[in-house]
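Visitor: no FASTA, just this:
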């Protein structure tokens, strides 16, 4: 009886959260682009960063977007998108490589918290991607990151231009594709058009976030 009661409470909470989620993927993407524009122009308004906001989100969260980014200390998501407390649900690993714990967190952000937009964001001069291109001898579990990025690095070798920067974009595009095919939660949401997953690359030198064409991988010469 106790387990049934707990499950019922969870379902009610889930439905309530979903009902409150009113920010569409397109609106969320527009907010991110506008925020990044303000940041680049030095006009950040730093929203939702006061004591009132702390109180507002203390009882719950309704982030409007999920950001899957690199752990690099030079890419602070709330700052570059000019957002605040409770706005973004963020998962970060080196090279934004996802595995089971990350996938569960992403699904939670979408299915439970109601975020309808996922942004997979890499960045220029990424050390993890550069390592995958060079395949150095690395210690410990770092090799698992490199192995995950290797397919992107190998495809980048066949393209014109800077190998690492091409690999950064290819890695992002492949990760978007991976999430779109992640069953059952994300795939179902994408097919029903309740979720949009996009790729982006942050430029360390300019602060600008460039969003990838959805068909980027298809345009590459193999």
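Guide: In hand now; what should we look at? As the structure is a computational prediction, the values presented were derived from the model and not from experiment.
Visitor: switch to C-alpha atoms for all contacts and neighbour counts from now on
Guide: Will do.
Visitor: Can you classify the most centrally placed residue in the chain by secondary structure?
Guide: Residue closest to the average C-alpha location in the chain (C-alpha atoms, centre = their mean): residue 68, at 2.4 Å. The three-state label given to residue 68 by DSSP: H, G, I helix; E, B strand; the rest coil is strand.
Visitor: okay, now the one to match up with it:
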């Protein structure tokens, strides 16, 4: 099944609505699996026009195209453990905004996140993990500490806080992204995904999500 999509034809609210509709189909076991045929593959050989970029956790249970029921060329996907920002991530997101003109950035976290769990454990025990896992923990620590300062020791609250802080940090770290948000060309939506029921719930947004 093939359907058209072009970032030049939709705004941030409509882009989110497409993802929300796809997620609802996924949750209700009515996925359409659009844009996954040979015709779509051929149509994308010379150019791509994704309508959103999804910056999500690298967890194997968080396959963006599946949970939002989209296909080839629909979304530009960037993934790291715990959706941790680094220079490569910022460069990839700036490319999606400046070159591909995507109107929506989705920051996608999920419950039972191993990276946030490791960070909570490190904060509470005072023992840091070895190797480069330590770098992940250090970058997530501010989110865990904020949640704890607000009296939220629940892991889900820490994960939601990390999604919010990551969303905010994108604009703080990138002038390209900040300018696109200020001009209304791009919005950032923070989302938390439930592993059990498959629902993608909004936890933060830079603009109203009602199209039109």
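Guide: Right, received. Where do you want to start? This structure is a prediction, so every number in the text was calculated from the model and none was measured.
Visitor: now what about the TM-score between them?
Guide: The TM-score (TM-score structural alignment, normalised by the length of the second structure) is 0.89; 197 aligned residues with a C-alpha RMSD of 1.6 Å.
Visitor: ok, back up a step: next, work out how far apart the equivalent of the residue nearest to the centre of the first structure over in the second structure and residue 163 of the second structure are.
Guide: Aligned by TM-score structural alignment, residue 68 of the first structure pairs with residue 55 of the second structure. As defined by C-alpha to C-alpha, to the nearest Å, residue 55 of the second structure lies at a distance of 10 Å from residue 163 of the second structure.
Visitor: just the strands in the second structure please.
Guide: With strands called from DSSP state E, the second structure shows them at 52-57, 75-80, 104-110, 187-193, 200-205.
Visitor: Of those strands, which stretch is the most buried?
Guide: strand 104-110 (a mean of 28; mean count of other C-alpha atoms under 10 Å).
Visitor: any common contacting residues for residue 55 and residue 163 of the second structure?
Guide: 107, 108 (C-alpha atoms under 8 Å, 6 or more residues apart in numbering).
Visitor: Residue 43 of the second structure is nearest to which of the strands of the second structure?
Guide: Proximity to residue 43 of the second structure, assessed across the strands of the second structure by C-alpha to C-alpha, is greatest for strand 75-80 (15.2 Å).
Visitor: That closest one - contacts with which helices or strands?
Guide: strand 52-57, helix 87-98 (3 or more C-alpha pairs under 8 Å, 6 or more residues apart in numbering; DSSP states H and E).
Visitor: Tell me which of the strands of the second structure sits nearest to residue 18 of the second structure.
Guide: The nearest among the strands of the second structure, by C-alpha to C-alpha, is strand 52-57 at 9.6 Å.
Visitor: how much does the closest one stray from the first structure?
Guide: Aligned to the first structure and superposed, strand 52-57 of the second structure gives a mean residue distance of 0.3 Å (mean C-alpha distance after the TM-score superposition for the first structure).
Visitor: thought residue 120 of the first structure was touching residue 172?
Guide: Yes. Contact criterion C-alpha atoms under 8 Å: residue 120 of the first structure and residue 172 qualify, at 6.2 Å.
Visitor: anything in contact with each of the two?
Guide: 199, 200.
Visitor: and of the helices and strands packed on strand 75-80 of the second structure, who's closest to residue 158 of the second structure?
Guide: The minimum distance between residue 158 of the second structure and those falls on strand 52-57, with 14.6 Å, by C-alpha to C-alpha.
Visitor: Output the contacting helices and strands for that closest one.
Guide: Strand 52-57 of the second structure sits against strand 75-80, strand 104-110, with contacts defined as 3+ C-alpha pairs under 8 Å, 6+ apart.
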